[in-house]
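# A predicted structure for the sequence below; I have some questions about it.
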Amino acid sequence: MGWLADETGLDKCAANFVPLTPLSHLNRALEVFPERIALVYGTTRRSYVEFHARVSQLASALKERGIVPGDVVAAILPNSAPQVEAHFGVPACGAILNAINTRLDVDTVTYIFEHSGAKMVLVDTQFLKLAEDAVKQMHGTPPQIIEVADPEHGFAAGGHYLEYEELVAMGDPMFDWIMPQDEWESIALNYTSGTTGKPKGVVYHHHGAYLATMGNAISWQMQLYPVLLTIVPLFHCNSWTHPWMMPMLGGTTVCCRDVTAKAIYDAIADEGVTHFAGAPIVLNTLINCKDSDRRPFDHVVEVFTAGAPPPAATLAAIEPLGFNVTQVYGLTEVYGPATVCTWKPEWNGIEGEERAEIKARTGVLMPMMETITVHDHGHEVARDGVHLGEIVMRGNSVMKGYFKNPQATQEAFEGGWFRSGDIAFMHPDGYIKITDRAKDIIISGGENVSSVEVEGVIAAHPAVSLASVVAKPDEKWGEVPCAFVELKDGATATDKEIIAFCRERLAGFKTPKRVVFADLPKTSTGKIQKFELRAVAKLLD
């Protein structure tokens, strides 16, 4: 292949090869941008010198508490300073970070604790009961609980556990980080529902995380010293790797614990926020907020949005307010965004519906990916804007695989591609456009909801014979779960009863917002025909 005839003495060594890791971004920032502000959270402002020292203390303290390389450290935290510190401090001691969705139900968190084998969990006081209830249900050794108080936001320490600041104080700010020896080493473990009811553990490596930071910065056309507002939760694909990216650019990460229009406008006006990412619901929040929540600002804020293409009316309303919106697409399995609707100069001047249609494209591959295309039976579909197929991907920012699930990993990588399960076509210029998400997944406010999981809960109701859950379009959330229920002969139940039953057992965003009682359409073999139910759900008020 590409080897010289004589490669004697040309081997890798410490001088010419260093494993890629986003940890290197922060070490470099300490040298290059020491006094620049790295992190803002409420009244907390930390320079890169201070931020690096805090990360070192956390890594050191974790080691002192018995965490060794290869261990999993979980976090049930909002977008806060400790969450950002954990994204560096946990891998800096050789451990793997498992950032858990704060909106999950107790059973799911219990499963994640058990499946990941987490040795420790950092828990915000607001979510302490969730962690405690999950631990009570566990079989096996539970993780150590470290309480992360946030008194500035109304969550004082309860005093029952070692508190985060006490933990950090135990650490050495000069701690020598345990850097990866192999860039294929794991850096993060993120659980996603995917197309099954049980969450799957998606494993990220240092190599992919590093290159994702590079790809995101290029795709977002970032320059030095950006100011990023954390709207995307850090438990979602590690906020698309953005916290790891910012030190590379000497940027400032502004944490937003509670996402409101006022909080966003305040951050833009007070902190000079230049970039944020979020689901289309965030755009609608900014458009429809009270005038008293708005603040003037004198620059254009760059916005990445994903989940569902913003409609023309949303784009027409948001852009005059000072926001430039770019559509991206990805999955947990590819570190967040993998495609971007890169704007072409020849599109300048296009307005209205045509502009919105272009901006709603799924786009083209980001720089860290090798190939992203649309396949039908193993071959690329015609680039004619008509023929449909499945989006498939290959590149450096594809996951290592699913933790403790080799069969699912093999299926996902069948034929040497990561198979997304999302249906799309290709325009003549190669831009991809999704026509339908994976059929059984409901995307509600940016959160994945497994219909299988919700159906299983409804089926446990004593009056229910069969249940099928599909997505119902929703102006606010994009999609919400809609349940079609077939009752047992002679049994009775109301929609409110079914919804209440689910709410006791599921996270709020997974709970059906509408219940329809009917005989479910079935094939000759008894399989429920969901496409018919989807058509009905679209017509419901």
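Happy to help now that I have it.

# going forward, measure contacts and count neighbours with C-alpha atoms only.
OK.

# all helices of the stretch 351-500 of the chain, in order?
Remark: helices assigned in the stretch 351-500 of the chain by DSSP state H, counting those that start in this stretch are 352-359, 406-412, 451-459, 495-503.

# Make TSV out of these and add distance to residue 292.
Converted to TSV, these look like this (distance: least, CA to CA, whole Å):
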stretch	distance to residue 292
helix 352-359	28
helix 406-412	48
helix 451-459	39
helix 495-503	34
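
# ok, structure two:
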Amino acid sequence: MAITIADLVEHAVDACGERTAVLCGDRSVTYAELEQRTNRLAHHMQANGVTAGSHVGVYGRNSIELIEAMIAAYKLRAVAININYRYVENELRYLADNADLCALVYDRALAGTVASVTPDLPKLRHRIVIEDGSEAESDGVPYATALEQGSPERDFGPRSPDDHYILYTGGTTGMPKGVVWRQEDIWRALGGGVEVYTGRRLPDEWEQSRTGAENPPLVTLPIPPLIHGATQWASLRALFSGGAVVMLPDFSGHAVWDLVQRHKVNVLLISGDAMGRPMIEAVNEREYDISSVVAIASSAALFSASVKNQFLEKLPNAVLTDSIGSSETGFTGLSIAQRDGVSTVGPRVIADEDAVVIDDEGNPVAKGETGRLARRNYVPIGYYKDEKKSAEVFVTIGGERYTVPGDFACLEEDGTITLLGRGSTCVNTAGEKVYPEEVESALKAHPAVFDTLVIGIADERLGQRVAAVIAAREGDRPGLTELNEFLRERIAGYKVPRSVWFADSIRRTPSGKPDYAWAKEFAAGREPDDSVAVTAGKV
């Protein structure tokens, strides 16, 4: 049994050929068409030097072609490498070189950036251009030409579950790193190979396509960009099961609900408040038929209780879940949102049976204690070309291999786990640890706060003081005194921001993750809009 991404897609093709597979804008492809197009593209890549183990960059906004390029690479036992479409020259040059790209599939709008770095990348021998309506000049092969030149036949050799899948992290704590997985392991961790709710391990590679063919297809709209692992795997899981995937190239709250109404979307994937808030405001501004939605899943970013409650009011019969995980762990745990939740910390989840919270010596912590989140079973091989970092994160504890990516968590008295955040963003104020996600969630419960990031800034008395960069709602900027009174009813006094800066908007990655480096730069360049002096003792 060779469980690979390409095999799982091909099983769905064989079972659900006439169903719609992917939709974007006014275009769609059936499973049969997806098969022919990806075979053609794979054969074209093969004729131009892409072989088993080669790395193929995918660099563009969400589109049918970007999904096809990923599948085509996997058909050849090559590896698709995700590249942030917002990258400028230096970032693209670094990642393309670090990942040893031999081929690149990219949007025409990005041709100028590609052309500027190509002379520095001798391993990058072939380029394919996706037409996106722009007129940028490119010497890459047009995507349509690549399809014309390739055979539609599925005549590839056998594949192996040891074939690699690589996901580059967003680089929030340094330059992006490529997390290397065995394909069967990542399928078990994120692709449905282990059922989320029951923990049951699927017995064979045909169960998803077989079950999908026996049931009406679900329509899934994964909203974050395909550079984000959660979107890749939400899309792939849907394709493994004969469902339809709706692609959204450019996010806005209204654009999401337009697609939901148009395509009768059943499942939405979002990244916390960064997407949830604009969406809930959009549906409050305009009437949409959203009755088809049965599930909303949030991952990768903070999803505050206030926003969850608003979604549950609009969709009282939908299942709203909040999950935790990372590029290094895959799925770790989830919670099902309830009305009137009051938690102001990060996601509190029922953990996967392979998840554990450990202390600095690698021992499981007692209930009520905080430690680092770790996961065993179905973990990555390591970081691509980074043995030192791999040894720090992928460790052996008690004879078992664990991944310990640096997330702090609390093991609650009832056995659930609350994710607190990365140690690198933790604020140490007078010896007290403050996790930004907790303060951000409390701030977002204030009606005048649209978005925020919490950071630590230098303080003579405290070492660090808690501070916040806030995007307020138009015409409704709260003062520090007002925020202080509001927050002290929700979090301990030492966690309350002592300095506040207001920004027009909060910078986040395309997948909705916080850009704390930007927040620190923003604060460093100006005086606070509101601040209080610390005169004595702990705040």
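Ah, there it is. In this text the structure is predicted, and so the values were computed from the model without any measurement.

# rewinding a little: right, and the helices of the stretch 351-500 of the first structure - which one's nearest residue 190 of the first structure?
Within the helices of the stretch 351-500 of the first structure, the stretch nearest residue 190 of the first structure is helix 406-412; the backing value is 14.5 Å (CA to CA).

# circling back to that earlier point, ranking the helices of the stretch 351-500 of the first structure by burial, who's on top?
Most buried of the helices of the stretch 351-500 of the first structure, by mean neighbour count (mean count of other CA atoms under 10 Å): helix 451-459, with a mean of 21.

# got a list of contacts for that helix?
Residues outside helix 451-459 of the first structure that contact it (CA atoms under 8 Å, 6 or more residues apart in numbering) are 195-198, 440-442, 464-470, 481, 483, 498, 501-502, 505-506, 510-512.

# If any of those are buried, give me the ChimeraX selection for them.
One line in ChimeraX is enough to select the buried members of those, burial here meaning 16 or more other CA atoms under 10 Å:
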select :195,197,198,440,441,442,464,466,467,468,469,470,481,483,498,501,502,505,506,510,511,512
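
# and the contacts of helix 451-459 of the first structure, which of them are in strands?
Among those, the ones falling in strands (DSSP state E) are 441, 442, 464, 465, 466, 467, 468, 469, 470, 481, 483.

# Now tabulate these in CSV and tack on distance to residue 239 of the first structure.
Shown next, in CSV, are those (distance: CA to CA, whole Å):
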residue, distance to residue 239 of the first structure
441, 21
442, 20
464, 39
465, 40
466, 37
467, 34
468, 32
469, 28
470, 27
481, 24
483, 30
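
# Make sure residue 221 of the second structure is indeed in a strand.
Yes - assessed with DSSP: H, G, I helix; E, B strand; the rest coil, residue 221 of the second structure lies in a strand.

# My guess is residue 51 of the second structure contacts residue 74. True?
No - using CA atoms under 8 Å, residue 51 of the second structure is not in contact with residue 74; the gap is 10.1 Å.

# on that earlier part again, for residue 53 of the first structure, find the nearest of the helices of the stretch 351-500 of the first structure.
helix 406-412 (38.0 Å).

# what range in the second structure matches that closest one?
Counting by TM-score structural alignment, helix 406-412 of the first structure lines up with residues 387-393 of the second structure.

# tell me the average deviation of that stretch from the first structure after fitting.
For stretch 387-393 of the second structure, the mean deviation from the first structure after alignment is 1.4 Å (mean CA distance after the TM-score superposition for the first structure).

# Now for residue 100 of the second structure: which residues touch it?
Neighbour list for residue 100 of the second structure: 55, 123, 124 [criterion: CA under 8 Å, 6+ apart].

# again, only using 7 Å
55, 123 (CA atoms under 7 Å, 6 or more residues apart in numbering).

# Could you measure from it over to residue 39 of the second structure?
Distance of residue 100 of the second structure to residue 39 of the second structure, computed by CA to CA, to the nearest Å: 24 Å.

# ok, the equivalent of residue 394 of the first structure over in the second structure - how many residues close by?
Taking TM-score structural alignment, the alignment pairs residue 394 of the first structure with residue 376 from the second structure. Around residue 376 of the second structure there are 21 other residues, counting by other CA atoms under 10 Å.

# surely residue 376 of the second structure meets residue 353?
No - taking contacts as CA atoms under 7 Å, residue 376 of the second structure lies outside contact range of residue 353: 9.2 Å.

# Of residue 51 and residue 74 of the second structure, which one has the most company?
With neighbours defined as other CA under 10 Å, residue 51 of the second structure and residue 74 compare such that residue 74 has more, 27 against 17.

# Give the equivalent position in the first structure for that one.
Residue 74 of the second structure maps onto residue 91 in the first structure, by TM-score structural alignment.

# ok, and what's touching the helix or strand hosting its match?
Using DSSP states H and E, residue 91 of the first structure sits within helix 81-92. Residues outside helix 81-92 of the first structure that contact it (CA under 7 Å, 6+ apart) are 23, 41, 55-56, 58-59, 73, 77, 96-97, 177-179, 187, 243, 255.

# 6 Å - rerun?
55, 58, 59, 177, 178, 187 (CA atoms under 6 Å, 6 or more residues apart in numbering).
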